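Novice: requesting a structural model of the entry that follows:
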Amino acid sequence: MPYVNIKITREGATAEQKQRLIEGATQLLVDVLGKNPATTVVVIDEVDTDNWGIGGIPVTQRRLQENP
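Specialist: This is a model prediction of the structure:
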């Protein structure tokens, strides 16, 4: 049973976008590894931007620097 964990920042991904991610990840495992889609699990974790850092800087702060 394949398990895929997708982590994204919580910035307004819609239910439709999440559905497309789940469908796409599942299809990728079917196409590349021949996995059964009925037993493929995909979980999307949304992380607050205060809790996601890049280069020592929280994403919240990086966004403010990019868009003053």
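
Novice: CA only for contacts and neighbour counts going forward, please
Specialist: Will do.

Novice: in the one helix or strand Gln27 maps to, what's buried?
Specialist: Per DSSP states H and E: Gln27 is located in helix 15-33. Buried positions in helix 15-33, judged by neighbour count with 16 or more other C-alpha atoms under 10 Å: 21-22, 25-27, 29.

Novice: now swap in stretch 48-67 and tell me
Specialist: Residues of stretch 48-67 classed as buried: 49, 59 (neighbour count, 16+ other C-alpha under 10 Å).

Novice: distance from the chain centre to it, please.
Specialist: 17 Å (C-alpha atoms, centre = their mean, to the nearest Å).

Novice: I'd like the structure of this one too, to check against the first:
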Amino acid sequence: MEAAVPVVRIEFLAGRSQEQKAEIAKVFTRELSRIGKCGEQDVHVIFNEIEGKSWAVGGVFSDHSD
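Specialist: Model prediction:
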């Protein structure tokens, strides 16, 4: 059976540094390739950073606006 290309989509509030995202991508890539038995070059990590004004939890926006 041929392995499908794994894609990891990470959504979080904006504000992480490039260094933080690089470390996250490295860890997810390493572990997904190890567990999923695929090459690290096949793992795609996509970051979707969302502004607090566009993210609400329990009816309250993360930037505390109304």
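
Novice: for Thr40 of the first structure, state which of the buried residues of helix 15-33 of the first structure is nearest.
Specialist: Checking the buried residues of helix 15-33 of the first structure against Thr40 of the first structure with C-alpha to C-alpha, the nearest one is Thr26 at 6.4 Å.

Novice: hang on, the earlier thing: could the buried residues of helix 15-33 of the first structure go into a markdown table alongside distance to Ile6 of the first structure?
Specialist: What follows is the buried residues of helix 15-33 of the first structure, written out as a markdown table (distance: C-alpha to C-alpha, whole Å):
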| residue | distance to Ile6 of the first structure |
| --- | --- |
| Leu21 | 9 |
| Ile22 | 9 |
| Ala25 | 9 |
| Thr26 | 12 |
| Gln27 | 15 |
| Leu29 | 14 |
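
Novice: aligned counterpart of Ala38 of the first structure in the second structure, please.
Specialist: The alignment partner of Ala38 of the first structure in the second structure, by TM-score structural alignment, is Gln41.

Novice: any idea how far its match is from Ser17 of the second structure?
Specialist: From Gln41 of the second structure over to Ser17 of the second structure the distance is 23 Å, taken as C-alpha to C-alpha, to the nearest Å.

Novice: returning to that earlier point: ok, the match of Ala38 of the first structure - how many residues close by?
Specialist: Each residue near Gln41 of the second structure was counted by other C-alpha atoms under 10 Å, and the total is 10.

Novice: coming back round to it: farthest-apart pair in the buried residues of helix 15-33 of the first structure, please.
Specialist: Every pair in these was compared (C-alpha to C-alpha); the two farthest apart turn out to be Leu21 and Leu29, at 12.4 Å.
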